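Student: got a structure for you, letters missing:
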């Protein structure tokens, strides 16, 4: 991700997942950006990857 529009796209897709209450994206335009998701439900790794893929980006790692 390189800009605020990128952050908005990823945030929008992640917020569509069931149970998601908050998404906080730390943009690192020169490296790997980080998204922190707060949810009332356990999210599957595949649903997270699909949401970020839908926004046009690739997941490097998921830490629970």
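Tutor: Yep, it's here. No experiment lies behind these values; they were computed from the predicted model shown.
Student: hey, let's count contacts and neighbours off CA atoms from now on
Tutor: Will do.
Student: just the helices from this structure, written as ranges.
Tutor: Using DSSP state H, the helices of the chain run over 4-15, 45-54.
Student: can you list the ones you listed in CSV and add mean neighbour count?
Tutor: Converted to CSV, the helices of the chain look like this (neighbours: other Cα atoms under 10 Å):
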stretch, mean neighbour count
helix 4-15, 17
helix 45-54, 16
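Student: next, the one to line up against it:
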């Protein structure tokens, strides 16, 4: 996580993820993030690795990052 990035967020935030090289990877990452309570929208771009997450209640960024890593991907930012 970048210095100054809030740990808990509400609204929209972005993750930069390495390793999403196929549509299957994209679906896997999206499913992991959508599994968090309060997540409304996950917009993911396989080519850039940018994943935008929108929430309606507080979500811990560290927990989301850990879930993505556990699924086998690297969170760059």
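Tutor: Sure thing, it's come through. Given the structure is predicted, the values throughout are model-derived calculations rather than measurements.
Student: right, and the helices of structure 1 - which one's nearest residue 37 of structure 1?
Tutor: In terms of Cα to Cα, the element of those nearest to residue 37 of structure 1 is helix 4-15, at 7.8 Å.
Student: mean shift of the closest one relative to structure 2?
Tutor: Compared with structure 2 after fitting, helix 4-15 of structure 1 deviates on average by 0.3 Å (mean Cα distance after the TM-score superposition for structure 1).
Student: tilt between that helix and helix 45-54?
Tutor: Interaxial angle of helix 4-15 of structure 1 relative to helix 45-54 (axes from the mean of the first three to the mean of the last three Cα atoms, to 10 degrees): 150 degrees.
Student: which neighbouring elements make contact with helix 4-15 of structure 1?
Tutor: strand 20-26, helix 45-54 (3 or more Cα pairs under 8 Å, 6 or more residues apart in numbering; DSSP states H and E).
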